[in-house]
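Participant: coords below, sequence missing:
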């Protein structure tokens, strides 16, 4: 039951662990570009073996970044209920709206085929791969580097008057607030439990009951989010931050050979995943 209140240890996206690995030293712009290319490969790849290769590659990234793989896998735990619901819906209803594959089970409106079974397995693997790769990106990149990297990557949009810096700052703050909100949710759950609320007493598969238990936390969490947003606004105004103004960078980023090699490797790896004729 105690583990039900420890949300922060299961949130890996938005954290930063400085280990000084080769992935930490890569340019944030190239990491973001490589991350985007990998996401495209994950979204398109629909074979078992292809996703197994991507999953192994995601685990290898944790080893290269010197981040415990057990910590990375813990980030999958909060998403398990959503993956289970999605898998059940796809398994029961995908076969009735799409043709193809061998029929395995047919009963009324329920039609399970080999294609629907493949979709369930591949979708679950995609979900895990996206969480792992996203965790590696944020765990190995500081907030400042992530903001500057996204700003440099979206720099061509400035020619159409798109607020690149403001957009990059908003996305970065949103990502970094994920563990903060998890910590706030953990405090609220402990406070409600001390007053007699039932948290962590039901089985994990009782999704409806667990969802109802979370309703009393929505309003306090929303109020806390607004208070933190107001504090952030005051802090930025105290530092004379003005949106839309031309800003200089304290630190200059230089492209290294390693960054180019990593980007080329990501492109070649994605091409291999997408075009190699995997048997299954």
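Facilitator: On my side now, so go ahead. Source: prediction; values computed, not measured. Numbers count the residues shown, from 1 in each chain.

Participant: CA only for contacts and neighbour counts going forward, please
Facilitator: Will do.

Participant: doesn't residue 87 make contact with residue 120?
Facilitator: Yes - the pair residue 120 / residue 87 is scored as a contact, 5.2 Å apart, by CA atoms under 8 Å.

Participant: count of residues packed around residue 195?
Facilitator: 9 (other CA atoms under 10 Å).

Participant: Was I right to think residue 153 contacts residue 29?
Facilitator: Yes - counting by CA under 8 Å, residue 153 does reach residue 29; the two are 5.9 Å apart.

Participant: Show me which of the two is the more surrounded one.
Facilitator: residue 29 (22 against 17).

Participant: For that one, which non-adjacent residue is spatially closest?
Facilitator: residue 149 (4.0 Å; CA to CA, 6 or more residues apart in numbering).

Participant: if I pick the one you found, what's in contact with it?
Facilitator: 27, 28, 29, 30, 32 (CA atoms under 8 Å, 6 or more residues apart in numbering).

Participant: From residue 62, how far out is it?
Facilitator: Distance, residue 149 to residue 62, using CA to CA, to the nearest Å: 21 Å.

Participant: picking that back up, host element of the residue nearest to residue 29?
Facilitator: helix 143-153 (DSSP states H and E).

Participant: ok, and for that helix, which residues are buried?
Facilitator: The neighbour-count check on helix 143-153 (16 or more other CA atoms under 10 Å) flags 143, 145, 146, 147, 148, 149, 150, 151, 152, 153 as buried.

Participant: The structure to be compared is supplied as follows:
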């Protein structure tokens, strides 16, 4: 039963009203800043630059009064899969470019310095993206995130694409992540109480876990459809007809804080692009 407790720790998509300065940044600015910093994370080609970006994003989490440990707990359920992918990347990356040191060679399996470097960079990028997504979703309400996405997609309405509906879908999808985590935990506890998933230690534990996961898929899918039906009925009861004629109750205006935050993100991206040309490890 202890292994099921980690299913509740899904912080991505959950709004945490800590009242920090990051919460006061406009959602439109946050979306653009997240895009810029995401480009910076993938543009960084060395583990030192990626490590600096991760530390900077951790500092931003502290500024937003969010616990980095709480944010990191999100990946706990997926930790075995992450470790498996990391091991496969380490073993099958190959020798890499000329000049790389080969630490181990066993048939087609090769562990080289280039492979180790790529694994470290991939893990740092994953940590940076996790912190970035948490900064966006944990400090922005669903309505603000929806209005921000809709504002950026508004030019698409000129070519016939529904910007309002696309923004609504993105915002709802993000907010459903913690709900699905709670549903998955509830289903797991219910099956464990009915002895459908026994927690016995054996050499076939991996197969047992795979079978348990398969038993969770169908109930979770049914629960997801039920939540979707309930939301559809609720929207119909409120006479929701898309974005036609809809206005905002609280209209956010672009402030100096938004401009300064956006300028800081641009400076970070430009610094990463400049360091990209240097032979850094």
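Facilitator: Noted; the coordinates are in hand. Nothing here was measured: the structure is a model prediction, and the numbers come from that model.

Participant: so what number do they get for TM-score?
Facilitator: Here the TM-score for the pair of chains, by TM-score structural alignment, normalised by the length of structure 1, is 0.92; 277 aligned residues with a CA RMSD of 2.0 Å.

Participant: excluding its backbone neighbours, what's nearest residue 71 of structure 2?
Facilitator: Residue 71 of structure 2 sits nearest to residue 11 (CA to CA, 6+ apart), 6.1 Å away.

Participant: can you pull the contacts of the one you found?
Facilitator: 70, 71, 73, 74, 134, 138, 178.

Participant: Check residue 136 of structure 2 too.
Facilitator: Neighbours of residue 136 of structure 2 in contact, by CA under 8 Å, 6+ apart: 30, 31, 34.

Participant: how about 10 Å then?
Facilitator: The contact partners of residue 136 of structure 2, by CA atoms under 10 Å, 6 or more residues apart in numbering, come to 12, 13, 15, 22, 23, 27, 30, 31, 33, 34, 145.

Participant: what does it align to in structure 1?
Facilitator: Counting by TM-score structural alignment, residue 136 of structure 2 corresponds to residue 137 in structure 1.

Participant: ok, now how distant is its match from residue 51 of structure 1?
Facilitator: Residue 137 of structure 1 is 19 Å from residue 51 of structure 1, by CA to CA.

Participant: in what helix or strand does residue 241 of structure 1 lie?
Facilitator: Short version, using DSSP H and E: residue 241 of structure 1 is in no helix or strand.

Participant: That one against residue 233, yeah?
Facilitator: Yes - look at residue 241 of structure 1 against residue 233 with CA atoms under 10 Å: they come within range, at 9.3 Å.

Participant: related to what we said a few turns ago, as TSV, the buried residues of helix 143-153 of structure 1 with distance to residue 202 of structure 1 would be great.
Facilitator: Shown next, in TSV, are those (distance: CA to CA, whole Å):
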residue	distance to residue 202 of structure 1
143	37
145	42
146	39
147	41
148	44
149	43
150	42
151	45
152	47
153	46
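
Participant: now, which of these sits nearest residue 224 of structure 1?
Facilitator: Proximity of the buried residues of helix 143-153 of structure 1 to residue 224 of structure 1 (CA to CA) peaks at residue 143, which lies at 21.6 Å.

Participant: and that closest one, how far is that from residue 2 of structure 1?
Facilitator: Applying CA to CA to residue 143 of structure 1 and residue 2 of structure 1 gives a distance of 31 Å.

Participant: Compute the distance between residue 142 of structure 2 and residue 7 of structure 2, please.
Facilitator: On the measure of CA to CA, residue 142 of structure 2 and residue 7 of structure 2 end up 22 Å apart.

Participant: any shared contact partners between residue 153 and residue 29 of structure 1?
Facilitator: With CA under 10 Å, 6+ apart, residue 153 of structure 1 and residue 29 have common neighbours residue 147.
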